[in-house]
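Trainee: No sequence on hand, only this structure:
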């Protein structure tokens, strides 16, 4: 399938900085998008005010905040309490629940967590709510949420295509009860329903009936967040959840750094050589990015904990002449890591096959088609499979690299550009979706290499 660029705007291409020597990186990342947006939803439905410390401030989280405010929820930016050090990436958030009203048009942008988490919550408001987003967002799968709302008794109007835009009229309550869905296209369908389910009259007994259920760690994250706020969630069998009706406790919480956004920085150690230290890496987490600890050693990295940090040692790296093997991976647990790992595989000396990621066709772009198009445009040999990609070794050269409005496609181009001169990412600004600071953080990382490269070249 051919990938199609669908950006709304373009600036001058960003020429990925070349590494000049082994890295000595020290990276501090802002909060997890997945955790921030889950906690925003739960705090909006809680039985009192909550404070979210160290939240992510990015386009995805800003869209969630704006939608909740439009529905009537109070969200204020506040300074840290008890003399705590301020978040260098933005203020803490104080969320005050309030009766929610309609008369709202929710702008989801390209944020899957907004388009899948907000409709069940907004169905608890009184009045009409319209859900829409960026033009490409109208191609993202939404049928499971639309059908779920209808099955739960919500009056939904759409064009029959199972996509945005759609409109529904909330009555202030949702019946809940038994519900069957096919969440094969995204685990976010499950999470979106579970998050609001305690506020449904009958709670929710949700059963998934599709052939696959990708990204299970994200559902585990949702269940853990619910339980942390006192909600009773039973899991009678795989693909089945029972959320009991009742209050969602107000709770102050601190957001972990985004471990999926750590992927390109950690992978950089294998490409350029040297070490990259990721600050405040949690010892226990539901984030799928934690799988990097076991995945990167497959390519030869040494990964170790040092106090609160994770240190990735790539040895001499590809830049220093290392030969990286090909690998075969099933990434059904965490497909969001695929773009960074495909970029790494495209630089390896052996063939790789990365599967379990067919659902990525329905993400911000068709990531399988986009990755194949970008790498192959650069001289690579990537072949699309039904459920993944096969990457053959090839000598890459500089070329245009499409971001396709997708933050992870843009960062994949940065990885390749560490050792391939002239990789021109057409929209590095797309990284603002979850990591607005990416260009500066990346430039700082590359500058730690021997020779102090010109990060602006």
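Mentor: Great, that's in hand. Just so it is clear, the model here is predicted, and its values are computed rather than measured.
Trainee: For the rest of this, base every contact and every neighbour count on C-alpha atoms.
Mentor: Will do.
Trainee: tell me the contacts of residue 102?
Mentor: Residue 102 makes contacts with 71, 122, 125-129, 169-170, as judged by CA atoms under 8 Å, 6 or more residues apart in numbering.
Trainee: ditto for residue 446
Mentor: Taking CA under 8 Å, 6+ apart as the test, what residue 446 contacts is 17-20, 23, 25, 418, 452-453, 455.
Trainee: Quick one: mark the members of the residues you listed that sit in strands.
Mentor: Among the contacts of residue 446, DSSP state E puts 23, 25 in strands.
Trainee: Just name the closest of the contacts of residue 446 to residue 234, please.
Mentor: residue 25 (42.8 Å; CA to CA).
Trainee: burial measure for that closest one, as a count.
Mentor: 25 (other CA atoms under 10 Å).
Trainee: cool, and residue 202?
Mentor: Neighbours of residue 202 under the rule other CA under 10 Å: 17.
Trainee: Look at it and tell me its secondary structure.
Mentor: Assigned with DSSP: H, G, I helix; E, B strand; the rest coil, residue 202 falls in the coil class.
Trainee: does it really touch residue 246, like I thought?
Mentor: No. Under the criterion of CA atoms under 8 Å, residue 202 makes no contact with residue 246, lying 9.2 Å away.
Trainee: Which parts of the chain are helices?
Mentor: Shown for the chain, the helices assigned by DSSP state H span residues 33-44, 59-70, 112-122, 143-151, 188-196, 216-228, 263-272, 292-295, 338-346, 367-377, 407-416, 438-446.
Trainee: A further structure is provided below for comparison with the first:
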């Protein structure tokens, strides 16, 4: 899709969500729900484990709901039980073996569902049809289909190398050695690793393409497997050996979603003052953990205190930077919003693969900034932002949760920014509008209409 198409104004009848501006500085403590990435990984592992297990503090969002629906369709029993969390119940998962077949799985817009469920679908006793929302049918699946066939999954995609397709489950998957070009998404690697312990002979996986994006997400997968007794060997940075064997049943506490915390922390830099996010882990494989390094480079002060992360606006404003975001590409929309108010140009690279996310994120960000009078340029592997005075206008979410939150950030300083679909944030953070309203109320301003 062209940049011009990403700059079109939606129909007048679409009122949208008027992002609030702030005149005073912030001083607020925010809690965010559990990590989507961890929740969906732990749901998969719990579904193929030796026995029942509990997920404590999981995320309840569109993406996690799609995963729960998919696993229930495959015969896995998932019950909501009261827990101590403020964002929803815990989940008790009782696995099913073999998984049920002759079912249809609607992945919605969730990349983790389409990649992770495809990997375990061969363990079902019958056909599993995977499809998705029409806005997600473009998401890359060809490399995953090729790799799954190589380990013995029986897949009929009618030659499209894309969703929808059918996995003819035979109750087991052979496994073995496989090569994959996962440069389009690290989820290909994670999906295969999560399923591999249940393959007949395990799996040896080698990445053979270009630069592998989002390595922290792969580290997250390896760590999650390790917690359940599956030791993954890594002879090289792009090779993994997973033995066949049981997946331990376990109760697992889900960390807060650090990438969903990013817009709130960045708000301190745009509005001034400080924002504290509670429950920040001392160690995490989430890409959002890199915010403690990235935000100070852009001019903030980041301090961990008592299990929380506090970000305070710097005295010299927001700095333009050159960053390789290949390890944390999901932070791109938040950092682009910051860069729009920097003291010089910003170049973000290593993010070419985000063209294949919920939308073409690079084109969407460039188009939105230009629509508000800004200057931004699409690069082969990234984006360049040159700060300009911005004006109000429509910020198009393109069904993408992170694009929507970037518009909210821009609106903190620019009056009249209207996000056409703030509901897109329900994909990973349904509470976003309420949390954002709380954030701006703490600065003494009106909540958004």
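Mentor: Structure received. Quantities reported herein were computed from a predicted structural model and do not represent experimental measurements.
Trainee: How close are the two chains, by TM-score?
Mentor: TM-score for the superposed chains, counting by TM-score structural alignment, normalised by the length of the second structure: 0.97, backed by 443 aligned residues with a CA RMSD of 1.4 Å.
Trainee: ok, back up a step: save the contacts of residue 102 of the first structure as TSV, and put in neighbour count and distance to residue 442 of the first structure too.
Mentor: Shown next, in TSV, are the contacts of residue 102 of the first structure (neighbours: other CA atoms under 10 Å; distance: CA to CA, whole Å):
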residue	neighbour count	distance to residue 442 of the first structure
71	25	37
122	28	38
125	22	42
126	18	45
127	18	45
128	19	43
129	23	40
169	20	45
170	24	45
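Trainee: Map residue 334 of the second structure across to the first structure for me.
Mentor: Alignment note (TM-score structural alignment): residue 334 of the second structure maps to residue 340 of the first structure.
Trainee: What about that match, how many residues nearby?
Mentor: Quick note: residue 340 of the first structure (other CA under 10 Å) scores 27 neighbours.
Trainee: Next: the one 4 residues further on.
Mentor: Residues near residue 344 of the first structure, counting by other CA under 10 Å, number 23.
Trainee: Quick one: residues contacting it.
Mentor: 267, 271, 415-416.
Trainee: Might one say that residue 34 of the second structure is in contact with residue 61?
Mentor: No. Counting by CA under 8 Å, residue 34 of the second structure stays clear of residue 61, with 9.9 Å between them.
Trainee: just to revisit the earlier point, quick one: contacts for the residue nearest to the match of residue 334 of the second structure when sequence neighbours are not counted?
Mentor: Leaving aside its sequence neighbours, residue 340 of the first structure sits nearest to residue 412 (CA to CA, 6 or more residues apart in numbering; 5.1 Å). Residues in contact with residue 412 of the first structure (CA under 8 Å, 6+ apart) are 264, 339-340, 342-343.
Trainee: rewinding a little: more crowded one of residue 34 and residue 61 of the second structure?
Mentor: Per other CA under 10 Å, whichever of residue 34 of the second structure and residue 61 has more neighbours is residue 34, with 26 against 19.
Trainee: What lines up with that one in the first structure?
Mentor: So, by TM-score structural alignment, residue 34 of the second structure is matched to residue 31.
Trainee: Then residue 411 of the second structure?
Mentor: In the first structure, residue 411 of the second structure lands on residue 417 (TM-score structural alignment).
Trainee: Check the burial of the aligned residue in the second structure for residue 354 of the first structure by counting its neighbours.
Mentor: In the second structure, residue 354 of the first structure lines up with residue 348, judged by TM-score structural alignment. With neighbours defined by other CA under 10 Å, the count for residue 348 of the second structure comes to 23.
Trainee: Can you verify my assumption that residue 348 of the second structure contacts residue 327?
Mentor: No. The criterion here is CA under 8 Å, and residue 348 of the second structure misses it with residue 327 at 11.8 Å.
Trainee: returning to that earlier point: gap between the residue nearest to residue 340 of the first structure and residue 33 of the first structure?
Mentor: According to CA to CA, to the nearest Å, residue 412 of the first structure and residue 33 of the first structure sit 19 Å apart.
Trainee: next one: residue 411 of the first structure
Mentor: Taking CA to CA, one finds residue 411 of the first structure at 16 Å from residue 33 of the first structure.
Trainee: again with residue 110 of the first structure
Mentor: Counting by CA to CA, the gap from residue 110 of the first structure to residue 33 of the first structure is 13 Å.
Trainee: list the residues that contact both of the two?
Mentor: By CA under 8 Å, 6+ apart, the residues touching both residue 110 of the first structure and residue 33 are residue 60.
Trainee: ok so, going back, what's near enough to touch the match of residue 354 of the first structure?
Mentor: 322-325, 332, 382-384.
Trainee: how about a cut-off of 7 Å?
Mentor: By CA atoms under 7 Å, 6 or more residues apart in numbering, the contact list for residue 348 of the second structure reads 322-325, 382-384.
Trainee: Residue 370 of the second structure now?
Mentor: residue 376.
Trainee: try residue 240 of the second structure
Mentor: Residues near residue 240 of the second structure by CA under 7 Å, 6+ apart: 204-206, 232-234.
Trainee: Nearest residue to it in space, please, no chain neighbours.
Mentor: residue 234 (4.7 Å).
Trainee: burial count for that neighbour?
Mentor: Residue 234 of the second structure, neighbours per other CA under 10 Å, totals 15.
Trainee: Kindly report the same for residue 155 of the first structure.
Mentor: Neighbours of residue 155 of the first structure using other CA under 10 Å come to 16.
Trainee: I figured it hits residue 169, correct?
Mentor: Yes. Counting by CA atoms under 7 Å, residue 169 is a contact partner of residue 155 of the first structure at 6.0 Å.
Trainee: Show me what counts as buried in stretch 196-209 of the first structure.
Mentor: 196-200, 202-208 (16 or more other CA atoms under 10 Å).
Trainee: Pick out the most distant pair among these.
Mentor: Longest distance between any two of those is 20.5 Å, between 199 and 208; criterion CA to CA.
Trainee: Which members of the contacts of residue 412 of the first structure are the farthest-apart pair?
Mentor: The widest separation within those (CA to CA) is 10.9 Å, between 264 and 342.
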